[in-house]
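prediction below, plus the sequence it came from.
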Amino acid sequence: MNTEVIGTWAGLVWTALNESGKMNVKALKKATKLKEKELYAGMGWLAREGKLSIAEIEGDVELELIG
């Protein structure tokens, strides 16, 4: 795994959130068709860039793009 691949996964996460707005991890995983570790790597990339809001609501993790 290299940064180019992780960047591609981040792009899939960004696209899904951009099209659908807020999503939980389960819905995002289904929308992107990524494996769990791939999904979290992409989420981490976007979070590190300050492009992702992550909140825990009623025991579920909800994600949303910032800006």
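Yes, it's here. Numbering: from 1, shown residues only.

from here on, contacts and neighbour counts on C-alpha atoms
OK.

most remote residue from the middle of this structure, which is it?
Most distant from the centre of the chain: Glu58, at 18.9 Å, with distances by C-alpha atoms, centre = their mean.

which residues does Ile66 contact?
Gly50, Lys51, Leu52, Ser53 (C-alpha atoms under 8 Å, 6 or more residues apart in numbering).

one more structure, for comparison:
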Amino acid sequence: MYKQDIKINSDLIWNLLSDVNALSIEEIEELTGYNEKFIYMALGWLLKENKILLTEKHGTLYVESLKSNYSEMYF
């Protein structure tokens, strides 16, 4: 059950990042309504697939998209 939920969450987060390029964890939480533990699991999924980069700026963790087009993820 959780694996499919995490996959769906990661797809939505990745789509958000493709539109804006970088978001903080708090911004992702506000935009998606996901709780923090599911966000971190989804980010782990995306990190494993080399689709995002994590950076820290002034003590805040930001997530940046490494690809500009969602279709590139599958083709």
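Perfect, thanks for sending it. Quantities reported herein were computed from a predicted structural model and do not represent experimental measurements.

quick one: TM-score?
For this chain pair, the superposition-based TM-score is 0.89 by TM-score structural alignment, normalised by the length of the first structure; 67 aligned residues with a C-alpha RMSD of 1.1 Å.

quick revisit: which one (most neighbours) among the contacts of Ile66 of the first structure?
Taking other C-alpha atoms under 10 Å as the neighbour criterion, Leu52 ranks highest of the contacts of Ile66 of the first structure with 20 neighbours.

that one and Glu64 of the first structure, how far apart?
The gap separating Leu52 of the first structure from Glu64 of the first structure is 6 Å, by C-alpha to C-alpha, to the nearest Å.

again with Leu46 of the first structure
From Leu46 of the first structure to Glu64 of the first structure the distance is 10 Å (C-alpha to C-alpha).

those two: which is more packed in?
Each of Leu46 of the first structure and Glu64 had its neighbours counted (other C-alpha under 10 Å), and the higher figure belongs to Leu46 (21 against 18).
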